[in-house]
Each structure stands twice: as C-alpha cells, then as structure tokens.
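Peer 1: here is a sequence together with a model predicted from it:
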Amino acid sequence: MVDNLLSRIEELKRRKGAVILAHYYTLPEVQAVADFLGDSLALSIEAQKVEARTILFAGVHFMAETAKVLCPDKKVLIPVPEASCSLADGCEAEAFRRFRARYPGHTVVSYVNTSVEIKAQTDVCCTSSNALKVVESIPAEQPILFAPDRNLGAYVQKLTGRTNMVLWDGACHVHEEFSLEKLLALREEHPAAEVVAHPECRAYITAVADFVGSTAAILDYCGRSDAQEFIVVTEAGILAEMQRRYPRKRFIPAPPDDDTCGCNNCVYMKMVTLERIAACLENESPEVVIDEQVRRAAERSIRRMIEIG
C-alpha cells in the first residue's frame, strides 16, 4: 500500500510539475517522499528557490502560508488545511492587535509559528534557529514585544539579559508537556546519554539539557558530539531523520507528563498522510490563497528574518 502511494505521488509530481517541502515533524513516510526536508527557517529559504510551478507543503497551515507569501506567483498546495498549530491558534489577529496597542514603540518580533495576519503586524519574524540572532540585531535599548511562544521568548531573554522584552503568553502543546521528573529518571537509566532539547520547552527542561537548539541545530549537534546516545526532548518526528543520518547512534524520545496522550507528537503534523498528499496533487487542491495586502505586509517581516539568517 505504502509503495503504491509513493509511486503514485512520484508520478503525480512529475506530471504536475510539483515539489514537496516537508517538516521534520511529519510522519517518516511523508518525510521520505519530500524533495526537501527541513525546519521552519530552512523551509522558508528553500521555498524561495523552488523553480517548479507548484509547491505542496507537507506540514501545518502557517508553513504553507509562509511559502505562498514568498512565492505569490506559484501554486501552493496544503494537503490538510485543518492542520493548525497550538501557537498560531493561541494568537488571534484581533487580540494581538489590541495587545500591541498596549506597548507602543516596541519592535514586534513574531515566531514563524503564527498566521499570516500576525506576520502582517510584525516588524521581523524569527524561527527557533535564529530567534537569538534576530533579537540581538535590535538595539539593546529598543523594547521588544515577542510572540507567541513564552518559552522561546524567555530562553532568548535569558541568553541576552534583556529586561525590556514583553512576552505574549503562548506555548507549543508538544514542548509544554515534557516531564522533568521522567526526564531525570530516563537520564539515570542512560547515564552516558546527552539530553538535547528544543527552546520551546519550559525553562526547567532546558536548564538540565546538554544542548538546546532548533530541530536543525539538534540534528547537527548529534552529528558533532562524541556521545552515542541522546535523549531527545522535542517532537518525536525528528527521530526518523536522526536515525537516518546517524544509524550507529541511539536516540531515545523523552516522555511527556502523560504517557497515554502521545503529547510528544504534534497531532497536527501527523494529520499529513501519503493519502492526503496524493489526493492534493491529483486535484491540485486545497490551495493556499492570501489577500494581497496582507501578503505584502507579511512578506516584509519574513524577508527581514531571512536576511538576518
């Protein structure tokens, strides 16, 4: 069944002149069919380079929106438009507009995990890969409004020592749920393992990690490190790419607070299946459509992010 779907998708890509961009958190079989696999920053950069007339984004909705903002002349398809994001859902455009009004004169830095309407209200976007660099590019005396992830914002605030940052109160449903008690117990079971964590985790998790970074940074670190075992404190989809790159190393997913809830998996990313991808390519729908005025406003903040790198 999977082999048939993979063959069908490859044939549809050729016939439709399409490429597939996929995030590390999608299902392993979805990652396998991607033309490019990456984190949010890498995918944003890659979207600009695509020469194909059609981009299918295997990921959540805000990622496909970002691709459309950067490539308005291309058809951008999203196989599961209802695949959202707890960070994006928790930062509604009108509520954010009212929040901004309380802090005039602040430079607005928004995580890429937001809707296009939030990006249109933003001075510069960031990802977990470059949030520190983005904040450091802003003069120290300039106050900042950082949204929507309070954990990432607090982590950057700690590294920079900036006291003039206001944080929107949002969090990722995956990274919020990791258990410190269970993580420490797992570390006792595997004393030679290094703990690698995403900065969207709570401060008490990043405080005990051997390395903190974005998904791409974690992948690179695991390749550089002499350690042979790693406890991975981020969305479990990354383990497929880790094992592919470093087959001689062992990667152990950190447990969430509630082992029965599957909380170390993004429910939205896992909605993207080969069946939905094949149907989307066949029908060339659903397609991402963005109001042009909103798109142009969002484009400025995204391009500033990419320029900073």
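Peer 2: In hand now; what should we look at?

Peer 1: for the rest of this, base every contact and every neighbour count on C-alpha atoms.
Peer 2: OK.

Peer 1: show me the strands in the stretch 1-150 of the chain, by range?
Peer 2: 18-23, 36-38, 54-58, 75-77, 107-111, 124-126, 144-147 (DSSP state E, counting those that start in this stretch).

Peer 1: among these, which comes closest to residue 297?
Peer 2: strand 124-126 (10.8 Å; C-alpha to C-alpha).

Peer 1: the closest one packs against which elements?
Peer 2: strand 107-111, helix 292-308 (3 or more C-alpha pairs under 8 Å, 6 or more residues apart in numbering; DSSP states H and E).

Peer 1: winner for burial among those?
Peer 2: Mean neighbours per residue, mean count of other C-alpha atoms under 10 Å, is largest over the helices and strands packed on strand 124-126 for strand 107-111, with a mean of 25.

Peer 1: now residue 299: closest residue in space that isn't a chain neighbour?
Peer 2: Leaving aside its sequence neighbours, residue 299 sits nearest to residue 69 (C-alpha to C-alpha, 6 or more residues apart in numbering; 5.8 Å).

Peer 1: what's near enough to touch that neighbour?
Peer 2: 290, 295, 296, 298, 299 (C-alpha atoms under 8 Å, 6 or more residues apart in numbering).

Peer 1: so residue 111 touches residue 125, yeah?
Peer 2: Yes - counting by C-alpha atoms under 8 Å, residue 111 does reach residue 125; the two are 5.5 Å apart.

Peer 1: next up, a second structure to put side by side with the first:
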Amino acid sequence: MVTDSMRAEVERLKREKDAVILAHYYVEDDAQDLADFVGDSFYLARKAKELSCATLVFAGVEFMAESAKLLSPEKRVLMPDPTAGCPMAHMVRRSTVEEARERYGEDLAVVCYVNSTTETKALSDVCVTSSNAVRIVGRLPQRNVLFIPDMHLGHYVAEQVPSKNVILNDGFCVTHEAIELVEVQELRAQHPGAVVCAHPECASWVVDEADYVGSTSGIIERVVSGAEEDYVICTVHGVHHEIDLRLAATGQQGRKRYYFPRTTPVCPNMAKVTGGKVLACLRDGTGETDVDERFAAGARRALDRMLELAR
C-alpha cells in the first residue's frame, strides 16, 4: 500500500533527479500506483523513447529495462529489482536463427518478440509485441518468418496471417502456458455468457477457447468497454488493478465481474517489483541497467523498425 509519506518522497525524488516512473500492468499494485505511466510492453517502449528526462525507473522485468535503455541510450535506466528476469527471453539459440537464414536466404524475416535478450534482438530483423505482431508480420515483404522466442504467440500470428510461412521456436511464457484449459472451461460453465479473454502467449488450446484474444492492454479495454457483465481473464493476475481502477472511474464497479483461473496466473518475476523497491532504487540510484554494446546497435535497429512498422 502506498502511504502519503511514501508518495511525497517519490515526488520529491523525481523532481530532484529528473526521473519518470514506468510500470507494467503485471507488477505489484503499489508499484503501479507510484508510476507516472502504466501500460503494456509496446506502450512503455514508446514512452521510454518519447520522454524527455534524465532517469527512467522501469518497474518491470529485465528485458523491458534493457529495451528502454536501447531506445534511450542517453537516459539512466533503473530497475527496482534487478533479479526480475524473464525465462522466455533466454529460450532461443543463435544456431536456430543461423540455420533458418542459411535455408531461406533473403526470403526470411527473423521476427523477435520484445520479451527477449539484447543479443536475440540483435539477431533479428524486427521486434514485435503482442499488440502489434500480427500487423507487423503482415506488412513484411518476406514470405518466410522465423518467430522467436515465443511459440504460442508465433502460432497465433501464423493463424492470423496465413499468407506467411511462420517457423516456430521452442520458447514460451511459463506463467501463460500454465493456464489450464479445464480451469477456463470450469469458469465458463459456472458463469454462462461470460466472455473469455486470452493473451496470445497462452497455449493454443486456451486461445481456441477464447472469445477475445489480445494483448494485455487489449484485454483490459475489452473488459472495461464491453457490454457483458462477466469475464474470464487468461493472463497475469496483475491486470486486476488497472481493471478495478477503470471500472471505478467509469461507474461500472459492482456491475461487472471478472474471474481468473483457479490456479491464479502470477508471474514470480513481476511479483518481485513492489512500491517499496521503486522508492528505494529512485532514492539510492540502484539497479542501473546497461546493455552489451556488442549487440546494442542491432537490437536498437530491430526495436526502431518495430516502432516504424506499428504506426
């Protein structure tokens, strides 16, 4: 919980250090409450580049802070918890990319989900997020697409853009993949008429069960703007905070209900990021993020191309 004294100290430190706080929807509620901007990966990547400040405090996981540093190398980027990683970011081998390039030549685009390391981004032609992957893949001139590292998002993109030959990699989000179809079906049975909303990082059998498939921000918007009263949410539990805030702001709290699977989807790394850690890193200047300069130029190029093609 954010106290008045905590908020006052954060505001003072932001002024002193010319800092802005960014937070992902999946981090703890109090970290979101201290943020100047809360959003999904694509929104936060754009903000990181657009903002004119000396310091960014990125309440998220490692690849997000690295992306912010790549897009704004002149800024100091701080992570509230430097141990907050992303297992999927490391689930791709250089040899997978090299073998695909050798096989398909110029008619191959390597498309990299932003949930990846700086080195993996540097191996790629363009980055994507769940909110723009379908659009960007559809706009690429190459027919063959190696989609790394997430096979589930890649599978969803392949279904939405059948004109492309999408080659999948054996990577996945451990939290989204753990969402069980039987638990989703239980909720649908308990709440007839409920709209099932799923993130495309979920396994295909959960995505196939869904009435709506979209990014984190897309799922939040579907719940807030939808006409239905009941929703089943298949993504990380952290989105509940933003949904509650928006439902309250629009006078819908109590009229709408939403449910998560019985085995609550919690990202253990995002859960490390708390309001107390946001304050501590801003006060002490800890958790500074840097990127490997051997890969920075290539990774930055892939991120910049994402921002260009997503327009």
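Peer 2: Yep, it's here. The structure presented is a predicted model; accordingly, all values stated were derived computationally and were not measured.

Peer 1: so after superposing, what's the score?
Peer 2: Between these two chains, after superposing, the TM-score reads 0.93 (TM-score structural alignment, normalised by the length of the first structure); 298 aligned residues with a C-alpha RMSD of 1.4 Å.

Peer 1: if we can go back for a sec, tell me the one of the contacts of residue 69 of the first structure nearest residue 264 of the first structure?
Peer 2: residue 298 (30.3 Å).

Peer 1: give the contact list for that closest one.
Peer 2: So residue 298 of the first structure contacts 69, 116, 117, 118, 119, 120, 121, 122 (C-alpha under 8 Å, 6+ apart).

Peer 1: what's the answer for residue 13 of the first structure, then?
Peer 2: Residue 13 of the first structure neighbours (C-alpha under 8 Å, 6+ apart): 19, 281.

Peer 1: and the one 3 residues further on, by the same measure?
Peer 2: The neighbourhood of residue 16 of the first structure, defined by C-alpha under 8 Å, 6+ apart, consists of 54, 281.

Peer 1: and it, how far from residue 282 of the first structure?
Peer 2: 8 Å (C-alpha to C-alpha, to the nearest Å).

Peer 1: residue 262 of the first structure: which of the strands of the stretch 1-150 of the first structure is closest?
Peer 2: Closest of the strands of the stretch 1-150 of the first structure to residue 262 of the first structure is strand 18-23, at 18.8 Å (criterion: C-alpha to C-alpha).

Peer 1: the residue nearest the centre of the first structure and residue 305 of the first structure: what is the separation?
Peer 2: Nearest to the mean C-alpha position of the first structure, counting by C-alpha atoms, centre = their mean, stands residue 40 at 4.6 Å. Distance, residue 40 of the first structure to residue 305 of the first structure, by C-alpha to C-alpha: 11 Å.

Peer 1: check residue 46 of the first structure too.
Peer 2: For residue 46 of the first structure, the distance to residue 305 of the first structure - C-alpha to C-alpha - is 14 Å.

Peer 1: likewise residue 294 of the first structure?
Peer 2: According to C-alpha to C-alpha, residue 294 of the first structure and residue 305 of the first structure sit 17 Å apart.

Peer 1: what sits against the equivalent of residue 129 of the second structure over in the first structure?
Peer 2: Here residue 129 of the second structure is matched to residue 127 in the first structure, going by TM-score structural alignment. With contacts defined as C-alpha under 8 Å, 6+ apart, the neighbours of residue 127 of the first structure are 40, 41, 111, 112, 113.

Peer 1: what's the closest non-adjacent residue to the first one?
Peer 2: Spelled out, it's residue 40 of the first structure. Spatially, and ignoring its direct neighbours in sequence, residue 40 of the first structure is nearest to residue 127 (6.5 Å; C-alpha to C-alpha, 6+ apart).

Peer 1: same deal with residue 213 of the second structure?
Peer 2: residue 198 (4.9 Å).

Peer 1: do I have it right that the one you found meets residue 205?
Peer 2: No - using C-alpha under 8 Å as the test, residue 198 of the second structure is too far from residue 205 to be in contact (10.6 Å).

Peer 1: who has more neighbours, the two?
Peer 2: In this view residue 198 of the second structure and residue 205 are compared by other C-alpha atoms under 10 Å, and residue 198 has more residues nearby, 28 against 10.

Peer 1: show residues contacting stretch 151-159 of the first structure.
Peer 2: Surrounding stretch 151-159 of the first structure, the residues in contact under the criterion C-alpha under 8 Å, 6+ apart are 128, 131-132, 135, 146-147, 163, 165, 167, 171, 199-203.

Peer 1: count the neighbours of residue 195 of the first structure for me.
Peer 2: Neighbours of residue 195 of the first structure under the rule other C-alpha under 10 Å: 24.
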